[in-house]
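Enquirer: please find the sequence and the predicted model below.
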Amino acid sequence: MTTRRDFLAEMGASTAAVRLAGIGSILTGSIAANAQSSRPITMVVGFPPGGGPDLVARALAERGRRELNQPIVVENKTGAGGRIALDWLRNQAADGSAFCLTPAAMLASYPHVYKKLSYNPGDFDPVCKICHYHVCVVTRSDAPFSTLKEFVAWAKATKKGTFGVPSRGSGTDFIGNLLSNAEGLGLEPVLYRGGPQLTQAVLGGEVDLAINLSSNFIELAKAGKVKILAVSTAARSSFSPSVPTLAELGYRDLVFEESIGIVAKKGTPEKAVLRMQEAMHKAMEDAIVRSALQTLEHRPDFRAAKQYGEDLAAASERYRTFVQKTNFQPLD
């Protein structure tokens, strides 16, 4: 089982990230003045176009391009709950031409839940954290229940119930499992390739609940096509103040916020990592980028490499606890 100390060692947060913090004086002047090539930088995302991570990457890529004076091309390499993108990055040259924007689960949870993982956290160097997001539990508008309490009663009475998630072993999956365990429901998890596919599934009645980033359901909820039953924030979200939290509904273990950040292949030159880190930091100050995050109901929380590595280590501990509480069986 990966511990916090193991995770920090694997990610290099106590070594490589510290070195990053000390080389700020290497780069002077504007980032654009230090651009080394007009060759595009690839920003890979493990989820389909239109989902939260994809939209965050595209907002950052446009502003980052201007900071770097170099194109940033977002590529979606989907499947396996985000693992394919990280596996792709692991096999690229460590030359600063490729990065991955990913939720923390792919680095912090998957080492705990997969028997065989094609990568490990030590294959990557943290670059920076971008933001936090929360998740929500939704159902279609014509479902035979309108609150989470009503869903629990319905599931117990009918002895059935399913919840859809975009990745097994992620925070969304653990929320569904912990809810199921707390109520003795035996809910069946159903995996989808990404947020857009999961959204269509819940709209079409393929699953009773969908658990995913709130950004996938904002407009649908406004249009009355889905009902948001609960959110995972500690206190009611300012984005959805009328929606109860899972904690206030009695599920105190289900307070959950996840980070999205950027990593590079292990061994990428310090200068290239710092250059991207600074470009993303400046991009985060742009009004258009912040507006995009606001629209997605993501909370900006930029952290440099060392802090991001420490946050990933803390997330790894949180997921280890989830695994223990749910008696989660390792995945192939």
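Expert: Thanks, I have it. Note that the structure is predicted; figures quoted are calculated from it, not measured.
Enquirer: for the rest of this, base every contact and every neighbour count on C-alpha atoms.
Expert: Fine.
Enquirer: could I get the full set of helices for the chain?
Expert: Taking DSSP state H as the criterion, the chain carries its helices at 4-11, 16-21, 52-68, 83-90, 105-108, 110-113, 148-158, 171-183, 195-203, 218-222, 270-284, 287-295, 305-326.
Enquirer: hold the first one in mind and look at this next one:
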Amino acid sequence: MKKQIALCLALLVAPLGNLFAANMYPSHPIRLIVPFPPGGAPDVVARLMADDMAKSLGQPIIVENKPGASANIGMSYVAKSKPDGYTIILSSASLAINKSMIKNTPFDPVDDFTPISLIAMVPSVMVVPANIPADSVQSFIDYARTHQGKLNYGTSGVGTTQHLAGVMFNKIANTDIVHIPHKGQNALVPELIAGRVQLSFNNISAVQPFVESKELKILAIALPERWSEFPDIPTFSQAGLPGFEVSSWLALFGPANLPKPILQKIYQAAKTAMDNPAIRDRVVSAGNYPVVSTPDDLKAFLDEEIGRWSKAVEQLENR
């Protein structure tokens, strides 16, 4: 009987404890994990958001880069963290891809995370060194076909959207461009500029300064229509590869079972940050489409992305 009474009391007290914790949240700094090296789109957007979210929440938000294993190191770290709102992650499409691409992924993208909010879409651009004798997608394809097996395409790692884009491009264009994975954008971009890597499907923020300095050339962008920010860049459909719209995205997640009151506080802080015109403008200028969603909408979006990428990986494995 005493054990039953103790159990009943515990069941009654637990919700009160959770409510108290939610009301006190946050009482100390929050860690925002970026599962990629500094310099890429996730890192840029995370740092843009962190200060504004900190103002809303009343505690500092510390951005920590935990790169490696195609983002699995950072994502696994958050999946195993305590669901108290003090460890969250700005993830990318890798969360939807890795379960299909990397069979021993140490987490489940649905069961081990709490969706908070979609933040931005990150359209890929096809970028080549300035010394490549091609100024269009078709002329690059022609060049690659005359150099089968001799050109490289660089990525931030196996299983990324960059990697899948390259494999899909080889298949669609009937080319044989060799995949060279790198440890993040800071390692990849210098190799691209130097011409040791001849192609990358990258985000605009990583390559834009070098496009402006004429060291790199963008041949196409993976969007349904031309982006008003970059009106001179054709879409892949306009460039002769219809349907080639491989892009990533950025979204906030917490560990599974994040209490709803804490979830709502983080979501509202993220929404407030992205509603700030100054932050939105800087996110756009960094090459991203700001898109804020509710936690439920992000859950539905993630389910769709997992299905889409699993089919793509299956097709690529059977090619």
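Expert: Perfect, I can see it now. Model, not experiment: these values are computed from the prediction.
Enquirer: kindly provide the TM-score of these chains.
Expert: Overlay of the two chains. TM-score (TM-score structural alignment, normalised by the length of the second structure): 0.88; 298 aligned residues with a CA RMSD of 1.9 Å.
Enquirer: closest to residue 244 of the first structure out of the helices of the first structure?
Expert: Proximity to residue 244 of the first structure (CA to CA) singles out helix 148-158 among those, at 9.5 Å.
Enquirer: specify, as a residue range, where the closest one falls in the second structure.
Expert: Using TM-score structural alignment, helix 148-158 of the first structure lines up with residues 137-147 of the second structure.
Enquirer: just give me the neighbour total for residue 314 of the second structure.
Expert: By other CA atoms under 10 Å, 12 other residues sit near residue 314 of the second structure.
Enquirer: what do we get in the first structure for residue 48 of the second structure?
Expert: Using TM-score structural alignment, the partner of residue 48 of the second structure in the first structure is residue 59.
Enquirer: residues contacting its match?
Expert: Residue 59 of the first structure sits next to 288-289, 292 when contact means CA atoms under 8 Å, 6 or more residues apart in numbering.
Enquirer: isn't residue 71 of the second structure up against residue 35?
Expert: Yes. Contact criterion CA atoms under 8 Å: residue 71 of the second structure and residue 35 qualify, at 4.8 Å.
Enquirer: what about the two, which has more around it?
Expert: residue 35 (28 against 25).
Enquirer: OK, contacts around the counterpart of the more buried one in the first structure?
Expert: In the first structure, residue 35 of the second structure lines up with residue 46, judged by TM-score structural alignment. Counting by CA under 8 Å, 6+ apart, residue 46 of the first structure touches 76-79, 81-86, 102.
Enquirer: from these, which is closest to residue 180 of the first structure?
Expert: Of all the contacts of residue 46 of the first structure, residue 180 of the first structure sits closest to residue 81, with 21.2 Å by CA to CA.
Enquirer: that closest one -> the second structure?
Expert: Superposed on the second structure with TM-score structural alignment, residue 81 of the first structure falls opposite residue 70.
Enquirer: next, count neighbours for that match.
Expert: Residue 70 of the second structure: 23 surrounding residues under other CA under 10 Å.
Enquirer: one more: residue 196 of the first structure?
Expert: 18.
Enquirer: if we can go back for a sec, count of neighbours near the nearest residue to the match of residue 81 of the first structure once chain neighbours are set aside?
Expert: Once flanking residues are discounted, residue 70 of the second structure sits nearest to residue 157: 5.4 Å by CA to CA, 6 or more residues apart in numbering. Residue 157 of the second structure: 21 surrounding residues under other CA under 10 Å.
Enquirer: got the angle between the lengthiest strand in the first structure and helix 4-11?
Expert: In the first structure, taking DSSP state E as the definition, the longest strand is strand 124-140. Between strand 124-140 of the first structure and helix 4-11, the angle comes out at 120 degrees (axes from the mean of the first three to the mean of the last three CA atoms, to 10 degrees).
Enquirer: how close does strand 124-140 of the first structure sit to the second structure?
Expert: Aligned to the second structure and superposed, strand 124-140 of the first structure gives a mean residue distance of 0.8 Å (mean CA distance after the TM-score superposition for the first structure).
Enquirer: now the angle from that strand to helix 83-90?
Expert: Using the same axes, to 10 degrees: strand 124-140 of the first structure against helix 83-90 is 170 degrees.
Enquirer: roughly how far apart are residue 200 of the second structure and residue 272 of the second structure?
Expert: 34 Å (CA to CA, to the nearest Å).
Enquirer: out of the helices of the first structure, which gets nearest to residue 242 of the first structure?
Expert: Of these, nearest to residue 242 of the first structure by CA to CA is helix 218-222, at 12.3 Å.
Enquirer: mean per-residue distance, that closest one to the second structure?
Expert: Relative to the second structure, helix 218-222 of the first structure is 1.3 Å off (mean CA distance after the TM-score superposition for the first structure).
Enquirer: check which residues of that helix are buried.
Expert: 218, 220-221 (16 or more other CA atoms under 10 Å).
Enquirer: who are the packing partners of it?
Expert: strand 226-231 (3 or more CA pairs under 8 Å, 6 or more residues apart in numbering; DSSP states H and E).
Enquirer: equivalent range in the second structure for the strand it packs on?
Expert: Under TM-score structural alignment, the match for strand 226-231 of the first structure is residues 216-221.
Enquirer: residues contacting the matching stretch, please?
Expert: 123-130, 135-137, 192-193, 207, 210-211, 233-236, 239, 245.
Enquirer: switch to 6 Å and redo it
Expert: 124-130, 136-137, 210-211, 233-236 (CA atoms under 6 Å, 6 or more residues apart in numbering).
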